[in-house]
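S.K.: only geometry, no sequence info:
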């Protein structure tokens, strides 16, 4: 029997289903309307920006890096355009095979492959990486003809950093290199958003020297291009652009001819020399030897070159001018004498009979001259460099009085020179020793440790920049300046010059009559004392002081013998000098490591530096060779040539860097390819600096010659000879000082 269906029930069920379906459709439509509202109204601006970002690409334009030039406009760091061949790893299926095929078209060396692998590992797969740099026109033409074979490989124009004089002034100029991961993280963590944006697209940053210290001035301002792209990612048209602003030019106070001359005079020997204009703190020469070629570092130095530099016993990467610390030896004696006058411990006339030694407790400190110098007053103590006078003086003054007087001269203090990495050195005091050592017996200051301080030994340890800066202060009677290497910052667009000389510091309250006593004695050093041989016939009046500082200690009764020591353990030779004597325009401090007696080794170099600056004389090749070989203890062997006529052959090798030197900075368009040349031209148009003219030099020389007001004391009785050294004093290599041992460095005698 057929079941009868309830029509009403079926109809109700149908209605319910229809309503549910309609509600579902309405709900879906409502969701669509809501989503449309969100996209078209609520998020309109945001989504429009995203769409524009997909359609419009912003390409940074990296600025041309600023130039570095000397005081006369000689270029020391520059840029030049060239082409590179680059691979984008994400666009290449088989990198090795692609590189092998490229090598059939243009040369690809094993070093090129290693560099590519390293840079590819450091970067991102969508960033192009150079496989070859500095392509020749012929190589560019060969590749362009077969470009269709190499998807993901392209030729790009880049601007390369170059140091045209190679090793000359390398520690001063420094170098740039690729930004590494640590530096990238520092930029993210420490830099402002504005500064980070300014480095978009930048691959290189200053790593050392002025390239590092003045990075913000040299980098410039990054520009941009807005490019409309197709769906396939190809550029369709340029929508907007803002050109990059080149970095500023640094004009240094350095005279590159003087710098080159000094580096030549040093030859292969180790050491440092700093020359300062006492009137304003300008650094005229800033030498650290040995040097290195900064071009090697621009794109990352290879393993072999790095090993050679890093493992060399000569430490060519060490900036000895600000990071080498040395015992000043007898160059410290003029300051000790000035301290004695200022603190009332000595008068100029006070004298003593020098027996050749000074006994303190059961220790004997010996002079270079075992039989002694006879009667010695303050003038003669400086002229002949009498150690015993200063052994006694140091004992009378005490360590803390010495430190208190020396600190305002900048000893043991950072000078503030405008290059990073400066060390403070050590100006010893009882407080310093308490902080420097942990054990109580080491923290104690022993009276015997004070004795060697008087002749610039013991714990005394200063940089050559500090010695030059202190001499500049002394030679001007207390006027202080912060030494600086950069003279002006030049805007290459407008040509405007911005001087960067720091404000003069508060002068030291030195009594002029005391300063005159010391300066006259230093003039006596170069006229009749330990510097007389080197400065014979100079034609101008200068002041100086020789110094010889021990590197290792010797026993109390042992005689120093250089031949019995390894070369790197022999005495350091130092010299300080200023000229003209009455109104100094140059103050020089220098050290020749392990070169022995300062009068024989260092003074001849200082003489030629003063000849250059005061008389405008450049030494001959024969004279330079003699100084290099240590065979020119006296004045120049033959007359030099006027600086204006000296050739530029001493300014290093003017070379185009090898293909391995750097990867370079990307360029955008032909206008940027001419950037380096236009920057040079703009600078030359703006530059107005020059070295002292012949007339200025003649005037200063005449002024110096007229300043010979000095010389009342008797002539020195010969030069102290190298050989015997002071006996052991405070700790170190000899017996312990009275009262116990201290952890002092080897106590040493001075000797001029």
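M.R.: That came in fine, so what should we check first? Model, not experiment: these values are computed from the prediction.
S.K.: make it CA atoms for all contacts and neighbour counts henceforth
M.R.: OK.
S.K.: A helix includes residue 487, no?
M.R.: No - judged by DSSP: H, G, I helix; E, B strand; the rest coil, residue 487 forms no part of a helix; its state is strand.
S.K.: list the contacts for it?
M.R.: Going by CA atoms under 8 Å, 6 or more residues apart in numbering, residue 487 touches 71, 250-253, 282, 499-501.
S.K.: Number of residues surrounding residue 671?
M.R.: Other residues near residue 671 number 10, with proximity taken as other CA atoms under 10 Å.
S.K.: just checking, next helix/strand downstream of the strand or helix carrying it?
M.R.: Element membership for residue 671 (DSSP states H and E) is helix 670-673. Scanning forward in sequence from helix 670-673 by DSSP H and E, the next helix or strand is helix 675-686.
S.K.: contact partners of the next helix or strand after that following helix?
M.R.: Downstream of helix 675-686, the next assigned helix or strand under DSSP H and E is helix 694-705. Residues from elsewhere that reach helix 694-705 (CA under 8 Å, 6+ apart): 539-542, 579-583, 613-616.
S.K.: Now for those residues: which two are most distant?
M.R.: 582 and 616 (18.8 Å; CA to CA).
S.K.: Select only the buried ones of the contacts of helix 694-705 in ChimeraX?
M.R.: Command for ChimeraX, covering only those of the contacts of helix 694-705 found buried under the criterion 16 or more other CA atoms under 10 Å:
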select :540,541,542,579,580,581,582,583,613,614,615,616
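S.K.: Redo the contacts of helix 694-705 as JSON lines? Include secondary structure and distance to residue 426.
M.R.: Formatted as JSON lines, the contacts of helix 694-705 follow (DSSP: H, G, I helix; E, B strand; the rest coil; distance: CA to CA, whole Å):
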{"residue": "539", "secondary structure": "coil", "distance to residue 426": "38"}
{"residue": "540", "secondary structure": "coil", "distance to residue 426": "35"}
{"residue": "541", "secondary structure": "coil", "distance to residue 426": "33"}
{"residue": "542", "secondary structure": "coil", "distance to residue 426": "29"}
{"residue": "579", "secondary structure": "strand", "distance to residue 426": "28"}
{"residue": "580", "secondary structure": "coil", "distance to residue 426": "31"}
{"residue": "581", "secondary structure": "coil", "distance to residue 426": "30"}
{"residue": "582", "secondary structure": "coil", "distance to residue 426": "31"}
{"residue": "583", "secondary structure": "coil", "distance to residue 426": "31"}
{"residue": "613", "secondary structure": "helix", "distance to residue 426": "31"}
{"residue": "614", "secondary structure": "helix", "distance to residue 426": "33"}
{"residue": "615", "secondary structure": "helix", "distance to residue 426": "36"}
{"residue": "616", "secondary structure": "coil", "distance to residue 426": "37"}
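S.K.: one more structure, for comparison:
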């Protein structure tokens, strides 16, 4: 049976289907054109950049870190190149297996593994971390032959920081170390974050930290064409990094080393300063440490040895060690009395060997000194004279006069971490203590302030600054270590500008009285033996400060006390008297009488600076033991003394 079809209906249906298909095709082409419009017109620049970034890589070029030099051009911090074996944890698979396999090719010690583990804790998994540094050429060749076995492991050529003088001046110079996570976050939030791309080490202490910006330099960039696998094919363009500038210090590193040798194994601090401008000539803290230990990341054994030592070698005693100034404080009390009109220089006070106040006896010279005026009180260090002066002035008057000199204040030196110490006042005590009976200031507490004891606690930097201000006529300069910056590109040396000195307004006649007393100390007082035969004039004040309180009416006996409970030995001095060029303030911890241990070191500093004379080996040995007076043996011209350089770091 033949089916009859409606041809018109079939044709209509066919046309409808063709139209629908045409609309679908048209819509598809419309969508395609729309997408092409977005890709080719609207997002052209963005996609072009992405395509270019897939083809290219921007690699930061870390600049060479600037050098640190002393005032005579001696290199204190510089760089050397070496190969390092590095692992990117996120690409290296099972780390333990990778490190064990690497150990079959290259020596990897337990300390390397411990350091690597610590770096992993401080870093991100995609950071490249060193497992071994300072590879030999043979080790580089052995690894290169088997590199295919170790994904995520590579050898990089890096510049490493080195400190040629080793331990000498380490607290002042400082050191660099790997950037930790907290520092990374701080850098990322800073305005110069882009300049630290690729940088892994920054200054952690001392000048390295304070002058990080100048020493770091400007990071460069390299534009590389890369393959689909991410390997560099060719260099497209580059902008060279600009090395950091060199920082020239006011330190004399040969003088610094001499002082550190004179201390030997004893603890203490010394600051030598130019009273004419505030330049620091030596900044000593003993014991010291080797900053080279920190460059690659210090190992656990060395860290424990430094951090747990009872002698605290990491403590910068010149800036952070606070001590009672003892009798070195008396000249400033005398100046305060004159300036404030509390006591005339000619006023005679009877010193019977003690001072009674409120029914309590305060000790002075055994047998007493009899009648003393201000100059003789400084010369022979009369406690009775200054006990009574402290009471007459009162704690707040003492505080207000001493603060501008720098006592109990931040001096503003260009090093971080400086402590303020304690310059007591009634307000200070109210803020410091919580119990009502302790917040009150008692009159008897003022007595000991007059001789530099009681609550008084200052740094050697503060004492040196005050001494410099006194002997230069009353102008306080900001103490500083950095003297100039040398541009690495042009070679030009630009002095670092310092704020102008502040005139404290002392009357010249009052300063002359105090200086006369200081000169008398070295000519006919406690410093006369040490400074006998010196080819220059000088003034100074010895001091002996209690390390611990012995209680009332307990007689001091050094032999009966443990070493760390014995009195400290202090000395503050200047020379020459006619035109002071150098001031020294120092302490030898638990060494007793100031004239026996501290003053001999000051004498040798003055001999070095003013007469160009270096102590004999025999004299250095005797001074270390606290058994020297004037120099013994044949002094040597400073120019003939060779400054030994610490050995450069070698491969393991």
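M.R.: Looks like it arrived, so ask away. Since we're looking at a predicted model, the values are computed, not measured.
S.K.: Tell me the helices and strands packed up against the lengthiest strand in structure 1.
M.R.: The residue-count maximum for a strand in structure 1 (DSSP state E) belongs to strand 75-87. Contacts defined by 3 or more CA pairs under 8 Å, 6 or more residues apart in numbering; DSSP states H and E place strand 75-87 of structure 1 against strand 68-69, strand 129-132, strand 153-162, helix 675-686.
S.K.: Mean deviation, the third one versus structure 2?
M.R.: In the superposition against structure 2, strand 153-162 of structure 1 averages 1.5 Å from its aligned positions (mean CA distance after the TM-score superposition for structure 1).
S.K.: Mind listing what's buried along that strand?
M.R.: 153-162.
S.K.: Ok, the longest one next?
M.R.: By neighbour count, and taking 16+ other CA under 10 Å as the criterion, the buried residues in helix 675-686 of structure 1 are 675-676, 679-680, 682-683, 686.
S.K.: Mind putting these into JSON lines with distance to residue 464 of structure 1?
M.R.: Below are those laid out as JSON lines (distance: CA to CA, whole Å):
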{"residue": "675", "distance to residue 464 of structure 1": "39"}
{"residue": "676", "distance to residue 464 of structure 1": "36"}
{"residue": "679", "distance to residue 464 of structure 1": "35"}
{"residue": "680", "distance to residue 464 of structure 1": "34"}
{"residue": "682", "distance to residue 464 of structure 1": "36"}
{"residue": "683", "distance to residue 464 of structure 1": "32"}
{"residue": "686", "distance to residue 464 of structure 1": "34"}
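S.K.: Tell me which two of those residues sit farthest apart.
M.R.: Checking these with CA to CA, the most distant pair is 675 and 686, at 16.4 Å.
S.K.: Check the gap between residue 635 of structure 1 and residue 581 of structure 1 for me.
M.R.: 18 Å (CA to CA, to the nearest Å).
S.K.: just residue 383 of structure 1 next, same as before
M.R.: 15 Å.
S.K.: same question, residue 243 of structure 1
M.R.: Residue 243 of structure 1 is 53 Å from residue 581 of structure 1, where distance means CA to CA.
S.K.: cool, residue 206 of structure 1 as well?
M.R.: 40 Å.
S.K.: repeat for residue 6 of structure 1
M.R.: Distance from residue 6 of structure 1 to residue 581 of structure 1, by CA to CA: 130 Å.
S.K.: ditto for residue 56 of structure 1
M.R.: Distance from residue 56 of structure 1 to residue 581 of structure 1, by CA to CA: 69 Å.
S.K.: what sits against the nearest residue to residue 153 of structure 1 once chain neighbours are set aside?
M.R.: In this structure, residue 153 of structure 1 finds its nearest non-sequential neighbour in residue 87, 4.5 Å apart by CA to CA, 6 or more residues apart in numbering. Counting by CA under 8 Å, 6+ apart, residue 87 of structure 1 touches 128-131, 152-154.
S.K.: if we can go back for a sec, tell me the counterpart residues of the helix holding residue 671 of structure 1 in structure 2, please.
M.R.: Mapped onto structure 2 using TM-score structural alignment, helix 670-673 of structure 1 spans no residues at all.
S.K.: Check what contacts that helix and list those residues.
M.R.: 64, 81, 157-159, 667.
S.K.: Show me what residue 449 of structure 1 lines up with in structure 2.
M.R.: Applying TM-score structural alignment, one finds that residue 449 of structure 1 aligns to residue 445 in structure 2.
S.K.: Based on its surroundings, how many neighbours for the closest residue in space to its match that isn't next to it in sequence?
M.R.: Distance criterion CA to CA, 6+ apart; nearest residue to residue 445 of structure 2, sequence neighbours excluded, is residue 454 at 6.9 Å. Using other CA under 10 Å, residue 454 of structure 2 has 17 other residues around it.
S.K.: Let me see the contact set for residue 454 of structure 2.
M.R.: 324, 445-446, 448.
S.K.: Show me what it aligns to in structure 1.
M.R.: Checking TM-score structural alignment: residue 454 of structure 2 goes with residue 458.
S.K.: One more: residue 556 of structure 2?
M.R.: Residue 556 of structure 2 maps onto residue 560 in structure 1, by TM-score structural alignment.
S.K.: Would you mind measuring from its match to residue 570 of structure 1?
M.R.: 9 Å.
S.K.: Then residue 52 of structure 1?
M.R.: Distance of residue 52 of structure 1 to residue 570 of structure 1, computed by CA to CA: 72 Å.
S.K.: neighbour-wise, which of these two wins?
M.R.: residue 570 (21 against 12).
S.K.: Which residue comes closest to the alignment partner in structure 2 of the more buried one once chain neighbours are left out?
M.R.: Aligned by TM-score structural alignment, residue 570 of structure 1 pairs with residue 566 of structure 2. Spatially, and ignoring its direct neighbours in sequence, residue 566 of structure 2 is nearest to residue 590 (4.7 Å; CA to CA, 6+ apart).
S.K.: ranges for the strands of the stretch 301-450 of structure 1?
M.R.: 351-354, 357-360, 363-366, 374-377 (DSSP state E, counting those that start in this stretch).
S.K.: Downstream of the helix ranked longest in structure 1, the next helix or strand is which one?
M.R.: In structure 1, taking DSSP state H as the definition, the longest helix is helix 7-37. Later in the chain than helix 7-37 of structure 1, the nearest helix or strand by DSSP H and E is helix 44-55.
S.K.: and the angle for the helix or strand following that following helix with helix 44-55?
M.R.: Going down the chain from helix 44-55 of structure 1, the next helix or strand is strand 56-61, by DSSP H and E. Relative orientation of strand 56-61 of structure 1 and helix 44-55, computed by axes from the mean of the first three to the mean of the last three CA atoms, to 10 degrees: 60 degrees.
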